[in-house]
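Asker: I'd like to go over a predicted model; first the sequence, then the structure.
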Amino acid sequence: MVDRKTLRQVSEELKTRIAQGLYAPGQRLLEKDLVEEYGVSRGRMREVLRNLVGEGLLEFEEQRGVRIRRLDRKDATDLGRLREMIEGLAARLAAERMPDAELERQLVTLGEQMDQTAAASDAETYGHLNREFHDLIVRAADNALLATTLDRLRVPLFRLQFVEGLRRETLEERNGDHQAITRAILSGDGDAAEAAMRCHVRGGNARLAALADRLFL
């Protein structure tokens, strides 16, 4: 088979589906099915799977292949606390780079879209916009090592946080956090941006800790 996609493209597609919960925690991934689904050779898919095992998103089982990694509560807590610090730093760095007219336009546009989806209780769309919001801030931080580290932390947590859906009150609360983060970044206040982001992530960590036991290892 001729590979129609690059290693990075396949990896990003697979990570997105893991984040969205399209593969269940603990689910085995069959190489032959993935080869057909993603349109790549067995060699390329094996390399992708090896890389995702290395990133902690998949687990290798002797004689059984790979499966979606399941987190226990300590794993989730540890990842969440690291994410708080790193996302806080990303917000600070983004604020320090202001003013940036394009960043401002994108943040304002995303804010308006999240206002609408929160009011409509559209948790699925809100989840996608939430990811875009956080990704935008990471890009604005312009720190490749930070971006790589955070990407490894967020995917399994994103799946857990949205797998149960979010109530309108929760969406509106989270959106209020986003508005505070946006105001701080646009004002160029690094201290306030970091504090607002860390508060936001701590809230998400608290909700994650309250999830049902069946979602954890």
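Answerer: Arrived safely, thanks for sending.
Asker: switch to C-alpha atoms for all contacts and neighbour counts from now on
Answerer: Noted.
Asker: tally of neighbours for the residue lying closest to L146 once chain neighbours are set aside?
Answerer: Nearest residue to L146, sequence neighbours excluded (Cα to Cα, 6 or more residues apart in numbering): I86, at 7.1 Å. Using other Cα atoms under 10 Å, I86 is surrounded by 21 other residues.
Asker: then the one 5 residues further on?
Answerer: By other Cα under 10 Å, the residues close to A91 number 30.
Asker: where does it sit: helix, strand or coil?
Answerer: helix (DSSP: H, G, I helix; E, B strand; the rest coil).
Asker: is the residue nearest to L146 within a helix or a strand, and which one?
Answerer: For I86, the host element (DSSP states H and E) is helix 73-96.
Asker: what ranges do the strands span in this structure?
Answerer: If DSSP state E is used as the criterion, the strands of the chain fall at 28-29, 58-61, 65-68.
Asker: comparison target, given below:
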Amino acid sequence: MTATNVTYERKQAANGRVDKASNGGTREHIVEDIIRRLYSNELAPGHRLQEPQLAAEYDVSRGPIREALYALAAMGVVEIKAQKGAQIRVLSLEEAIDALLVSQQLAGFAARTAAMEDYDTPQGHRFAAFIDRLSEFPADADTNQTSDLREEFFDVLTALANNKELRRILSAVQIHLIRTQYNFLLREIDPFRVSDYRRIGSAVLAKEPRKAETLARAHIERAIKKLRAFGAPD
């Protein structure tokens, strides 16, 4: 480390604002926390994300804030406009439906591929353990708990499918925004989530690729139908 870097880090430490983005820690934390705040309705679509304010909130310099915003923009969660800065992206109904249609294809592929994998592996054991734990999920779960459940389900499913590109692409679909912006509609289908996951999981573990794919696609279809019905003329 050069003397210049040492001096810089000492100044940052003296100000209580040490950049950790070089090792990914702070940037990833900020990205995850902004998404969490979306799910908890602390942030809403259209909300402006101002670098000075975020830097103060997370107690870092503006460098990792800027990196986090660019990462969120790459995920489709944030829009960055010249002279206007960053804001949480607002999805039109058509954009939300299009994103769900993509998610539907990916979820079906993930379930079908996972059902063709050997589940006598660490990934398979983790998937089976998750399916077993579904019986413990509270019936009165709030939005955050439901969102966490969805994240974990698709995490263990895509891990079993053993396709890194699938995991990357599926995570880029703007489910965070859809769930936040259209939660008033989608929360109506949350009671079906656990039973859907259990049936998909059973088909995967029984090595029934077509059935697993059909069930996964049907799960996403619930959300698509809700949004289409909302947008249909009276």
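Answerer: Looks like it arrived, so ask away. Just so it is clear, the structure is predicted and the values come from calculations on it, not from any experiment.
Asker: TM between them?
Answerer: Comparison of the two superposed chains (TM-score structural alignment, normalised by the length of structure 1) gives a TM-score of 0.82, and 210 aligned residues with a Cα RMSD of 2.6 Å.
Asker: let's have the strands of structure 1 in TSV, adding distance to G176 of structure 1 and mean neighbour count.
Answerer: Shown next, in TSV, are the strands of structure 1 (distance: least, Cα to Cα, whole Å; neighbours: other Cα atoms under 10 Å):
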stretch	distance to G176 of structure 1	mean neighbour count
strand 28-29	38	17
strand 58-61	34	18
strand 65-68	33	19
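Asker: and of these, who's closest to A144 of structure 1?
Answerer: A144 of structure 1 lies closest to strand 58-61 among these, at 23.0 Å (Cα to Cα).
Asker: average offset between that closest one and structure 2?
Answerer: Aligned to structure 2 and superposed, strand 58-61 of structure 1 gives a mean residue distance of 1.8 Å (mean Cα distance after the TM-score superposition for structure 1).
Asker: again with stretch 78-96 of structure 1
Answerer: Mean deviation for stretch 78-96 of structure 1: 0.8 Å (mean Cα distance after the TM-score superposition for structure 1).
Asker: rewinding a little: the residue nearest to L146 of structure 1 matches what in structure 2?
Answerer: When structure 2 is aligned by TM-score structural alignment, I86 of structure 1 is paired with L106.
Asker: try R131 of structure 1
Answerer: Structural alignment (TM-score structural alignment) places R131 of structure 1 against E151 in structure 2.
Asker: do L186 of structure 1 as well
Answerer: So L186 of structure 1 corresponds to L205, using TM-score structural alignment.
Asker: its match: neighbouring residues, count only.
Answerer: If you count neighbours by other Cα under 10 Å, L205 of structure 2 ends up with 21.
Asker: F137 of structure 2 too?
Answerer: As a burial measure, F137 of structure 2 scores 12 neighbours (other Cα under 10 Å).
Asker: quick one: map it onto structure 1.
Answerer: Under TM-score structural alignment, F137 of structure 2 pairs with T117 in structure 1.
Asker: isn't that match right next to G127, touching?
Answerer: No: counting by Cα atoms under 8 Å, T117 of structure 1 does not reach G127; the two are 9.6 Å apart.
Asker: in structure 2, which residues correspond to stretch 50-62 of structure 1?
Answerer: Taken onto structure 2 by TM-score structural alignment, stretch 50-62 of structure 1 occupies residues 70-82 there.
Asker: what does the matching stretch rub up against?
Answerer: 31, 69, 86-89, 171-174, 176-177 (Cα atoms under 8 Å, 6 or more residues apart in numbering).
Asker: among these, which one is most surrounded by other residues?
Answerer: In the contacts of stretch 70-82 of structure 2, the most neighbours by other Cα under 10 Å go to L69, 26 neighbours.
Asker: dump the residue contacts of F130 of structure 2.
Answerer: Listed by Cα under 8 Å, 6+ apart, the contact set of F130 of structure 2 reads 153, 156.
Asker: now with 10 Å, please.
Answerer: By Cα atoms under 10 Å, 6 or more residues apart in numbering, the residues touching F130 of structure 2 are 124, 149, 152-153, 156-157, 197-198, 201.
Asker: again with Q113 of structure 1
Answerer: Q113 of structure 1 neighbours (Cα under 10 Å, 6+ apart): 107, 125-126, 129.
Asker: quick check, nearest of the residues you listed to Q161 of structure 1?
Answerer: Nearest member of the contacts of Q113 of structure 1 to Q161 of structure 1, counting by Cα to Cα, is Y126, at 12.3 Å.
Asker: my read: that closest one touches T117, true?
Answerer: Yes: using Cα atoms under 10 Å, Y126 of structure 1 is in contact with T117, at 5.8 Å.
Asker: which neighbours do the two share?
Answerer: With Cα under 10 Å, 6+ apart as the test, Y126 of structure 1 and T117 both reach 171, 175.
Asker: how close does the spatially closest residue to V204 of structure 2 that is not a sequence neighbour get to L170 of structure 2?
Answerer: Closest residue to V204 of structure 2 apart from its sequence neighbours, by Cα to Cα, 6+ apart: A115 at 4.2 Å. The gap separating A115 of structure 2 from L170 of structure 2 is 18 Å, by Cα to Cα, to the nearest Å.
Asker: please apply the same query to R228 of structure 2.
Answerer: For R228 of structure 2, the distance to L170 of structure 2 equals 22 Å [Cα to Cα].
Asker: for R217 of structure 2, same thing?
Answerer: Distance of R217 of structure 2 to L170 of structure 2, computed by Cα to Cα: 14 Å.
Asker: show me the contacts for the aligned partner of D19 of structure 2 in structure 1.
Answerer: Aligned by TM-score structural alignment, D19 of structure 2 pairs with D3 of structure 1. Residues counted as contacts of D3 of structure 1 (Cα under 10 Å, 6+ apart) are 35, 38-45.
Asker: return the subset of the residues you listed lying in helices.
Answerer: Counting by DSSP state H, the contacts of D3 of structure 1 place 35, 38, 42-45 in helices.
Asker: ranking those by neighbours, who comes first?
Answerer: Highest neighbour count within the ones in helices among the contacts of D3 of structure 1, by other Cα under 10 Å: M45, with 21 neighbours.
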